[in-house]
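> starting from these lines, generate the structure:
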Amino acid sequence: MKDYHINIFYSDEDDGYIADIPDLKYCSAFGDTAEAAVHEVLKAKGAWLETAKAEGKPIPLPKYRPAIYPIAS
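Predicted coordinates:
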């Protein structure tokens, strides 16, 4: 299985890094460094998936890919 794409960007407003997983609605995290943000969003991903399973909610397949990585046909 392919894993979920993670976006990482610097937020001037928050004075730190934000990491999010577009395929998992509202799954994001903050960190003082890019590495810290990724570490936190991986924990958030685990909690998101565990909660969805426990509540019987559908878990989306990883589909998101940035425009610079076209999907091969």
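
> CA only for contacts and neighbour counts going forward, please
Will do.

> can you pull out the strands in the protein?
7-11, 16-20, 28-31 (DSSP state E).

> what's the angle from the second one to strand 7-11?
Calculated by axes from the mean of the first three to the mean of the last three Cα atoms, to 10 degrees, strand 16-20 forms an angle of 150 degrees with strand 7-11.

> contacts for strand 16-20, please.
6-11, 26-34, 37-38, 41 (Cα atoms under 8 Å, 6 or more residues apart in numbering).

> another sequence for comparison is provided below:
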Amino acid sequence: MKYKVVLYESEEGFSVWVLGLPGCCSQGETKEEALENIKDAICEYLEVVTEQAKDAAVYEIEVAV
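You can find the predicted model right below:
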């Protein structure tokens, strides 16, 4: 899957978060490190969400934008 991420530089390095996955973020000392770290964060995020949805009612909806 492909995800759009927002990357910005700060005094401490780089921060990155995923559009469409609230709370899914990471950081790194370099741009490359931050982008690699967000891949791990996305995988962990999806594992948690999948586990939480395991016993819940799940619906698919369509939204016009």
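
> could the strands of the first structure go into TSV alongside distance to residue 49 of the first structure and mean neighbour count?
Below are these laid out as TSV (distance: least, Cα to Cα, whole Å; neighbours: other Cα atoms under 10 Å):
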stretch	distance to residue 49 of the first structure	mean neighbour count
strand 7-11	18	15
strand 16-20	14	22
strand 28-31	13	21
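
> mind putting those in TSV, distance to residue 47 of the first structure included?
As requested, these are arranged in TSV below (distance: least, Cα to Cα, whole Å):
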stretch	distance to residue 47 of the first structure
strand 7-11	18
strand 16-20	14
strand 28-31	11
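
> nearest to residue 52 of the first structure, of the ones you listed?
In this view, the strands of the first structure are compared for proximity to residue 52 of the first structure by Cα to Cα, and strand 28-31 is the closest at 15.6 Å.

> could you tell me where that closest one falls in the second structure?
Mapped onto the second structure using TM-score structural alignment, strand 28-31 of the first structure spans residues 25-28.
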